[in-house]
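Q: Kindly generate the corresponding structure for this input.
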Amino acid sequence: MNEVAEESKQVSYRVVEDENGNVKLECPAIGKQFAAEEISAQVLRKLVDDASRFLNDKVTKAVITVPAYFNDSQRTATKDAGRIAGLDVLRIINEPTAASLAYGFERKSNETILVFDLGGGTFDVSVLEVGDGVFEVLSTSGDTHLGGDDFDKRVVDWLASNFKKDEGIDLLKDKQALQRLTEAAEKAKIELSSLTQTNMSLPFITATADGPKHIETTLTRAKFEELCSDLLDRCKTPVENSLRDAKLSFSDIDEVILVGGSTRIPAVQEVVRKLTGKEPNVTVNPDEVVALGAAVQAGVLAGDVSNIVLLEVTPLSLGTNSVGDIIPRNTTLPTSKSKVFTTVGDGQTRVLQGEREFARDNKCLGSFLLDGIPPAPRGVPKLDVKFDIDVNGIFSATGNKQVITLTGATTLSKDEVEKMVKAKEDKQKREAIDIRNQADSVVYQTEKQLKEFGEKILGEVIEKIEAKLQEIEDKFGSGSTQEIKDSIAALKQ
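A: Down below sits the predicted model:
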């Protein structure tokens, strides 16, 4: 909960902590709390339904992109969300790497590129060598708490501060007003990418005994850049870190690729120009390039695209509280490393991920529970443990003779994920039954009306109706629920 404490103040819904200390999102309308994985699963399900409808085919497998600086817990949660949505997640791929795939696909020349990815909530920088179908990530860095939402927040705070000064009312405590401020701030930010100033009008933002209150103001691009100056400065450090880790200088970079909608902000582009000394490459659509790269990777995994080799790296160092670093950051994936170490107390060893000097400041991925070890004082047992990070950047561990169980690694247990998967399957089965019943009813009622009023309907109209009825009946045998739905909708038209 501490990780999202600051962000939870900026949203118009309630973020709460459950009995296990995990983050939940409260939905008072139906009296239920949702895990982040469940919300993500609903978004994925919507995307899958849209893709299935467009392709006229069932989608069951997916390549999902994540910010490059996501840790193990966040990657595992993303994979769980895919499973809850009913998907077989073939690969988790880093967003800057996906962007490089889209950019470098079918390019033959060897280039060293820097991908600057500033999205809605996260910021990533990756340095890659691209050429002849080989995409090798040299280093990656980032900030999972920096994105377009933070730029919006500066405008929200500015509006709320001015309103409090003028009216004595704190709009940040009003959830409805906060939502309207956030939407207006994002709109203004987008407009300032092409205009030097924008008008912000929020009528009836709140009311007092004296009557309704409104916000009517102008925000200039210069003022916006002033409000966000420290955020712009924060963009520099990950760029410098990634180049240092890759052992390169700015002169070694051939292209700088901008990814993410927030890179449309002129001040962000200017930071990139000044920092790298290069004009950013704008030949790719920053909103679509990551999805296109994921499609290329899906093509590789499906066997439709050949002669592409992707070499990813782990963004964060991995180690334990007893022996320190085991797998350093920017190690090429997949990777495996064995270590002999001992217990630090009560038979448990904590697995940590991050770059902080002290163990307590890093992300704890969980604790090892080692079964089959005779009771012994602290420091006596010698344990041979193999640490693995797969191509998705997800960690696992195995013991030479002992059974290792990692607890506390994710917010959802395997049982909870299975329960959510089952609930999703049950819901889909119920929906399928309801749709088929509805289709039966529609077919029966339509055929009945044709018999009663057939003489009054034009022959060509009857032919169209009968064709649509036949289409629904055909879908009963092999069609998906969505296809039957679409056929019913077509008949009603």
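Q: C-alpha from now on. contacts and neighbour counts both.
A: OK.
Q: ok, for the residue most central in space within the chain, nearest residue in space, not its chain neighbours?
A: Centroid-nearest residue in the chain, with Cα atoms, centre = their mean: residue 66, separated by 5.1 Å. Counting by Cα to Cα, 6 or more residues apart in numbering, residue 94 is the residue found nearest to residue 66 once chain neighbours are left out, at 5.1 Å.
Q: just to revisit the earlier point, right, and the residue nearest to the centre of the chain touches residue 96 too?
A: No: the criterion here is Cα atoms under 8 Å, and residue 66 misses it with residue 96 at 9.0 Å.
Q: Show me where the protein has its helices.
A: Using DSSP state H, the helices of the chain run over 5-8, 36-55, 72-84, 95-104, 148-167, 175-191, 221-227, 229-234, 236-245, 266-276, 289-302, 414-453, 459-478, 481-492.
Q: what's next to the fourth one, contact-wise?
A: By Cα atoms under 8 Å, 6 or more residues apart in numbering, the list of residues contacting helix 95-104 from outside reads 65-68, 115-117, 124-126, 128, 130-131, 133, 135, 137, 259, 284, 289-294, 296-297, 312.
Q: Report the inter-axis angle for that helix versus helix 289-302.
A: 80 degrees (axes from the mean of the first three to the mean of the last three Cα atoms, to 10 degrees).
Q: again with the third one
A: On the basis of the same axes, to 10 degrees, helix 72-84 is oriented at 70 degrees to helix 289-302.
Q: how far does helix 72-84 sit from the chain's center?
A: Taking Cα atoms, centre = their mean, to the nearest Å, one finds the center of helix 72-84 at 10 Å from the center of the full chain.
Q: To check against the first, give me the structure of this:
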Amino acid sequence: MGKTIGIDLGTTNCCVAFSEAGTPKVLPNKEGSRTTPSVVAFTDTNERLIGHIAKRQAVTNPKNTIYAVKRLIGQKYNSQQLDSVREHLAYEVVAASNGDAWVKAHEDTYSPQEISGIILRELKESAEEFLGEEVTEAVITVPAYFDDAQRQATKDAGTIAGLEVKRIINEPTAAALAYGLESGFNGRVAVYDIGGGTFDVSVLEVQDGVFEVQSTSGDCFLGGEDFDNSIINWMIECFQEETGINLRFDKMALQRLKEAAEKAKCELSAVEVTEISLPFISSDATGAKHLNLKLEREVFNELIRELAERTRQPCLEAMSSAGITAPDVDRILLVGGQSRTPLIHEMVREIFSKEPTMDLNPDEVVGLGAALQGSILKGEVKDIVLLDVTPLSLGIETQGGLVYSMIEKNANIPTSYSQIFTTVTDNQSVVSVHILQGESDLAANNRSLAKFDLVDIPPAPRGVPQIEVTFEIDTNGIVKVSAVDLQSKREQSINISPSSGLSPGEIDEIIQRAETNKAADAKRKDFIRKMNKLESMIERLQKTFKEYGHFLSEAEKEKIHGHVADAEKAIKNENEGQIEKSFEEINKVSKVLSEAIMFGGHKTKDD
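A: Predicted structure coming up:
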């Protein structure tokens, strides 16, 4: 049997962990990093780059470098929330045939599930390389406030990656699991989770290994990407005021601005002021234009204050749903990279009237909790019980476009509920069941999950037939609905496969495409790592040569210059044969330089 891993599939970065004997640990990726950027790039030859390699070339290939795709998963193209997201993306978001938000790279389009699946496959392979065994199963985390469509889409992404998704678990719940195991904490904890693209808050009661989620709330369009965008907007406005040039529609400039914004944001967590310098960001008739700005933490706080304030209401809602107030919360656990922001700390202290804790790395704690949940599912950990909740209410549309709520928000899962309905016209032979998710009493204001018809109902006056509708939510938070006519026993059921999801045939097609590309992708990644290694060798040689080159003869110096020039040309042209040759040549001249240093320049032919 293959191994089970825990995956925090983040908007900005991913983290993979594995639990052995109930002790979870983070697994490094192939480059040795403990987190992997959630970035996929497509080169001019349509090769796929993933993670750090993809992120490093984003500035030179902005239109074909896909990032923050988690914000698109399970979403419609015409969603109002996506308008502000699309504005800051360097790549193109397009409408799929069914109205979903997909992405475009070169002339091809990809669903967010496929992009996420590419990332998950890379994480799976990295874990296999580290563990030395096949990985077949995974527990994948999602924001607590993800609806059914987004959860289904995440599960599809796992399938595309070749993983059996054993459980979809809420990110704050996973963090609380890891924290509770590490600290042995008993009491009530509020998990304040603000990552790259989403914000969640969950209230849990932890007692002797029982983790009971009492409530959850959040915002699926609030996170570090929005903090970055606030800085980007500020930079664009400052630059336009100074030069009259609007950078908003320059894709390459936007990518450079994004990298600078992310860097400035991180630095302002530790310092009071940071410098932003982007030479040659644009040009006009008078020549090249450079962006040089100083951003103070006080100014940054004003830029993001409205965003930070948006976390207040979900926190109050979560406490209200749990039937508590701030003094009833024993600990506040900060999760997600954006939780390092000083203004966020101030906001949390103000809301909960106590100091938050960040005892575990906020970038890793969710992945650790997911791995621990994997151990629980395999029976390796027997003294921990997890009781989670559904984030949004579920119901059906009734006469007049109203909603009858079947399962209320924050109901414990797994759960089921049945209700008897009837017909509204005489001799009605078909009953349509429209399944909705959301908190509005009006059907039009909720998320439509699916529709199905119960047909061939025996003729009868209206109000006489008895139609029993049953809702079931499994441990992943995924919904199944059935309807049965109690007289004829005719039944119809549906496992919710939302219109924003992929069909089984589409998933199979994507899996086949991934397998076809696997060998080519692996070869390309190895080649890029080889080029990176050669670049490092050249850099070390040049640094040593600059300091000790005077020990060499003129002929030896010329030889080094020639080989370095050949190697740099090979890298620029991606000439595989010449790169292999350059490895040997750079190694040889590096050895000659090392020997010259050792002998202080007095080495002779006889030596």
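Q: can you count the residues close to the aligned partner of residue 383 of structure 1 in structure 2?
A: With TM-score structural alignment as the criterion, the equivalent of residue 383 of structure 1 in structure 2 is residue 467. Using other Cα atoms under 10 Å, residue 467 of structure 2 has 22 neighbouring residues.
Q: wouldn't residue 467 of structure 2 be in contact with residue 490 here?
A: No: counting by Cα under 8 Å, residue 467 of structure 2 stays clear of residue 490, with 9.6 Å between them.
Q: Could you tell me which residues touch both of these two?
A: In contact with both residue 467 of structure 2 and residue 490: residue 484, using Cα under 8 Å, 6+ apart.
Q: buried sites along the longest strand seen in structure 2?
A: Among the segments of structure 2 that qualify as a strand by DSSP state E, the longest is strand 273-284. Within strand 273-284 of structure 2, the residues that count as buried by 16 or more other Cα atoms under 10 Å are 273, 274, 276, 281, 282.
Q: mean shift between it and structure 1?
A: Superposing on structure 1 and averaging over aligned pairs (mean Cα distance after the TM-score superposition for structure 1), strand 273-284 of structure 2 comes out at 0.7 Å.
Q: Can you spell out the matching residue range in structure 1 for that strand?
A: Going by TM-score structural alignment: strand 273-284 of structure 2 matches residues 197-208.
Q: before we move on, what about stretch 442-453 of structure 2?
A: Against structure 1, stretch 442-453 of structure 2 falls on residues 358-369 (TM-score structural alignment).
Q: Which parts of that stretch count as buried, going by neighbours?
A: Within stretch 358-369 of structure 1, the residues that count as buried by 16+ other Cα under 10 Å are 359, 362, 363, 364, 365, 366, 367, 368, 369.
Q: Same check on stretch 460-479 of structure 2?
A: Within stretch 460-479 of structure 2, the residues that count as buried by 16+ other Cα under 10 Å are 465-473, 475-479.
Q: got a list of contacts for that stretch?
A: With contacts defined as Cα under 8 Å, 6+ apart, stretch 460-479 of structure 2 is touched by 148, 151-152, 167-169, 388-390, 406-407, 413-428, 480-487, 495-496.
Q: What about the buried residues of stretch 460-479 of structure 2, which are in strands?
A: Short answer: the buried residues of stretch 460-479 of structure 2 in strands (DSSP E) are 467, 468, 469, 470, 471, 472, 473, 479.
Q: on that earlier part again, can you get me the centre-to-centre distance for the match of strand 273-284 of structure 2 and its chain?
A: In terms of Cα atoms, centre = their mean, the centre of stretch 197-208 of structure 1 is found 32 Å from the chain centre.
Q: Kindly report the same for stretch 326-342 of structure 2.
A: Using Cα atoms, centre = their mean, the offset of stretch 326-342 of structure 2 from its chain centre is 20 Å.
Q: and for that stretch, what span of structure 1 is it aligned with?
A: The alignment of stretch 326-342 of structure 2 onto structure 1 (TM-score structural alignment) spans residues 250-266.
Q: quick one, what contacts residue 105 of structure 1?
A: Contact partners of residue 105 of structure 1, counting by Cα under 8 Å, 6+ apart, are residue 133.
Q: and the gap between it and residue 341 of structure 1?
A: Relative to residue 341 of structure 1, residue 105 of structure 1 is positioned 44 Å away (Cα to Cα, to the nearest Å).
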